[in-house]
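S.K.: no sequence for this one, just the structure:
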């Protein structure tokens, strides 16, 4: 590094005018965009389809309600799915954004986080490609046909929704956020309170597994409020990460 270049960087650091790392800025923007867009789409879905409470209702409630929603409801589910899918990109970029590309634990967590998004995407897109024909057939069919369709609905709902999208998808996502939070606490690459917030959000989000397991294990303990608070706090944590990455400044080392 030349003397002139070194002096320029030292001066920039002293004045606080150095450019923010592009990768950190991009990651921060994508975290904010993906989380914000998903919250908007999910809010619309909640208002029009009583999501997520309707997920635990039987076929004779869900399928007619879905059919009544028409094409607009299908597109709402499409928006929910792909706004959440955007989260895959900042998860993959985060190790570089934190200047920890060689951190083995973070690399493993990144893989888990990426898989969690894919599994959630599969769970969401069921409502675009699998549920519509089931709902239409259920509404148009007789008693015998409805019984068979209800069985098909339950099978795909438990496999694609409860197992893949909710159980495995959420567990892997929580594993990612816990690992990132612990790394923040150990390295102070971001303010330590961010790590504690991530751990608290992850712990509360884990409570939602009770609601999922209750679909297969009768009388399994469920605390609905814990899962609800945890999911929203997890989203807040993602937004906080995005804001901090946007304001993060590079660390220059002398040579």
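M.R.: That came in fine, so what should we check first? Fair warning: this is a prediction, and the values are worked out from it, not measured in the lab.
S.K.: CA atoms for contacts and neighbours, from now on please.
M.R.: OK.
S.K.: show me what the host helix or strand of residue 106 is packed against.
M.R.: In this structure, residue 106 sits in helix 104-129 according to DSSP states H and E. Where contact means 3 or more CA pairs under 8 Å, 6 or more residues apart in numbering; DSSP states H and E, helix 104-129 is packed against helix 59-85, helix 88-97, helix 169-187.
S.K.: take the one below as the second:
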């Protein structure tokens, strides 16, 4: 007999583990090609030629990052199902699900610029036949688009919406005790670190702090996934003993 709870724990657990590890693909590919994510703040004359020179790697890296961002919505929804404990009328879980969707949409909007707009700007910028004035105009467009889409994807998508989702989920863990309480505390720490990144909207340079906050979030994904897979195995053992 297959337990629905075991199936939910197993699927959610392995997808959370996959999400925690998948981020290393764009980090490796884009890091090697364009020194990502540090290059997000580089000027046009430095980054645009690199986009042309490493176009295949950039496209592959950002496609994987797009998949990672879409997968976030899946794990966000499954995590909420795990914590709902068959309760369907919890307003806060509905709110958390909304933040999960908003985070995914904002992330994807931010990433799409690197798959469509930025390669087009890079091709124009590196065209030897264009004038210096045109090249300077392209640099201005690049800066404006990068600042805007970056704020949508990284500040709103990750720092705000994902942070709020994680905060609600973590409080739910502490409230229901369906999962170990330390996961709730770790989640609140991660959500707080993500929230601090909102200071970027006010021109605060956080430097390496961004990498730290994202690393803690990935650690939470991994820990949550391992716990759920272990709980699925426990449910299986209990069913085997029962029957």
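M.R.: That came through fine. This structure is a prediction, so every number in the text was calculated from the model and none was measured.
S.K.: fetch the TM-score of the aligned pair.
M.R.: Overlay of the two chains. TM-score (TM-score structural alignment, normalised by the length of the second structure): 0.86; 230 aligned residues with a CA RMSD of 2.3 Å.
S.K.: and of the helices and strands packed on helix 104-129 of the first structure, who's closest to residue 109 of the first structure?
M.R.: Of all these, it is helix 169-187 that lies closest to residue 109 of the first structure, at 4.7 Å by CA to CA.
S.K.: where in the second structure does stretch 232-241 of the first structure fall?
M.R.: Correspondence between stretch 232-241 of the first structure and the second structure is established over residues 215-224, with TM-score structural alignment as the criterion.
S.K.: re the thing from before, tell me which of the helices and strands packed on helix 104-129 of the first structure sits nearest to residue 247 of the first structure.
M.R.: helix 88-97 (11.8 Å).
S.K.: can you check what angle separates that closest one from helix 104-129?
M.R.: Relative orientation of helix 88-97 of the first structure with respect to helix 104-129: 170 degrees, computed using axes from the mean of the first three to the mean of the last three CA atoms, to 10 degrees.
S.K.: buried stuff in helix 88-97 of the first structure?
M.R.: Across helix 88-97 of the first structure, burial judged by 16 or more other CA atoms under 10 Å covers 88, 89, 90, 91, 92, 93, 94, 95, 97.
S.K.: need the counterpart of residue 34 of the first structure in the second structure.
M.R.: With TM-score structural alignment as the criterion, residue 34 of the first structure matches residue 19.
S.K.: ok, now which ones touch that match?
M.R.: With contacts taken as CA atoms under 8 Å, 6 or more residues apart in numbering, residue 19 of the second structure has the following neighbours: 68, 71, 72, 218, 221, 222.
S.K.: and the gap between it and residue 81 of the second structure?
M.R.: Using CA to CA, to the nearest Å, one obtains 17 Å as the distance from residue 19 of the second structure to residue 81 of the second structure.
S.K.: do residue 200 of the second structure as well
M.R.: Counting by CA to CA, the gap from residue 200 of the second structure to residue 81 of the second structure is 33 Å.
S.K.: just residue 132 of the second structure next, same as before
M.R.: Counting by CA to CA, the gap from residue 132 of the second structure to residue 81 of the second structure is 56 Å.
S.K.: do residue 234 of the second structure as well
M.R.: In this structure, residue 234 of the second structure lies at 19 Å from residue 81 of the second structure, with CA to CA as the measure.
S.K.: cool, and residue 168 of the second structure?
M.R.: Relative to residue 81 of the second structure, residue 168 of the second structure is positioned 13 Å away (criterion: CA to CA).
S.K.: equivalent analysis for residue 112 of the second structure, please.
M.R.: In terms of CA to CA, residue 112 of the second structure sits 29 Å off from residue 81 of the second structure.
S.K.: over to residue 126 of the second structure?
M.R.: According to CA to CA, residue 126 of the second structure and residue 81 of the second structure sit 49 Å apart.
S.K.: next one: residue 57 of the second structure
M.R.: If you go by CA to CA, the gap between residue 57 of the second structure and residue 81 of the second structure works out to 36 Å.
S.K.: rewinding a little: distance to residue 161 of the first structure for the helices and strands packed on helix 104-129 of the first structure - can I get that in CSV?
M.R.: As requested, those are arranged in CSV below (distance: least, CA to CA, whole Å):
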stretch, distance to residue 161 of the first structure
helix 59-85, 13
helix 88-97, 19
helix 169-187, 10
